[in-house]
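>>> just a sequence and a predicted model for now, questions to come.
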Amino acid sequence: MGHPTGDELLKHVAARLREQLRASDTAARLGGDEFVVLLEDIEGAEHAGQVADTLI
């Protein structure tokens, strides 16, 4: 499939992350296939866990 296919897959993953997050949150690609999500104004670890469950 090659690099172009992998790049398209990463773009789709990034788009799905953005769709699931609030406008105040940030999703960023660190490199390779690694992403980080920054959550603004969360209500604690339980809320962060719920967001993680939604994203996965």
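Ah, there it is.

>>> only C-alpha atoms for contact and neighbour calcs from this point on.
Will do.

>>> how about the helix or strand containing E8: buried residues?
Secondary structure assignment for E8, by DSSP states H and E: helix 2-20. Using 16 or more other Cα atoms under 10 Å as the test for burial, helix 2-20 gives 10, 17-18.

>>> tell me the angle of the helix or strand following that helix relative to helix 2-20?
Next in sequence after helix 2-20, counting helices and strands by DSSP H and E, comes strand 26-31. For strand 26-31 against helix 2-20, the angle between stretch directions is 160 degrees (axes from the mean of the first three to the mean of the last three Cα atoms, to 10 degrees).

>>> structure two is appended below for comparative analysis:
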Amino acid sequence: MEIGENCWIGAGTIILRGTKIEANSVVAAGSIVKGEFLSDFLILQRRTTEVRGW
């Protein structure tokens, strides 16, 4: 697992093995995250949803 600088991880979030989250990203509370996410993403996950440029 790799988490970049200036990322916010919401309460109750589960980050699975092999996940990479680049800088300046936010993971919403209660999300289950797996995969690679570019910088400046808002990650809302029940089913991977990426919001770019929020």
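Nice, I can see it. Given the structure is predicted, the values throughout are model-derived calculations rather than measurements.

>>> any chance you could compute the TM-score here?
Overlay of the two chains. TM-score (TM-score structural alignment, normalised by the length of structure 2): 0.31; 27 aligned residues with a Cα RMSD of 3.0 Å.

>>> got the buried residues of helix 2-20 of structure 1 as a markdown table, with distance to L30 of structure 1 columns?
Formatted as a markdown table, the buried residues of helix 2-20 of structure 1 follow (distance: Cα to Cα, whole Å):
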| residue | distance to L30 of structure 1 |
| --- | --- |
| L10 | 12 |
| L17 | 14 |
| R18 | 15 |
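
>>> and of those residues, the nearest to E34 of structure 1?
Within the buried residues of helix 2-20 of structure 1, proximity to E34 of structure 1 (Cα to Cα) peaks at L10, which comes in at 9.6 Å.

>>> ok, the closest one to T26 of structure 1 distance?
Shown here: L10 of structure 1 relative to T26 of structure 1, a distance of 16 Å by Cα to Cα, to the nearest Å.

>>> ok, now E8 of structure 1?
Where T26 of structure 1 is concerned, E8 of structure 1 sits at a distance of 20 Å (Cα to Cα).

>>> now swap in H12 of structure 1 and tell me
Taking Cα to Cα, one finds H12 of structure 1 at 16 Å from T26 of structure 1.

>>> repeat for A48 of structure 1
In terms of Cα to Cα, A48 of structure 1 sits 13 Å off from T26 of structure 1.

>>> tell me how far the helix holding E8 of structure 1 lies from the chain's centre.
10 Å (Cα atoms, centre = their mean, to the nearest Å).
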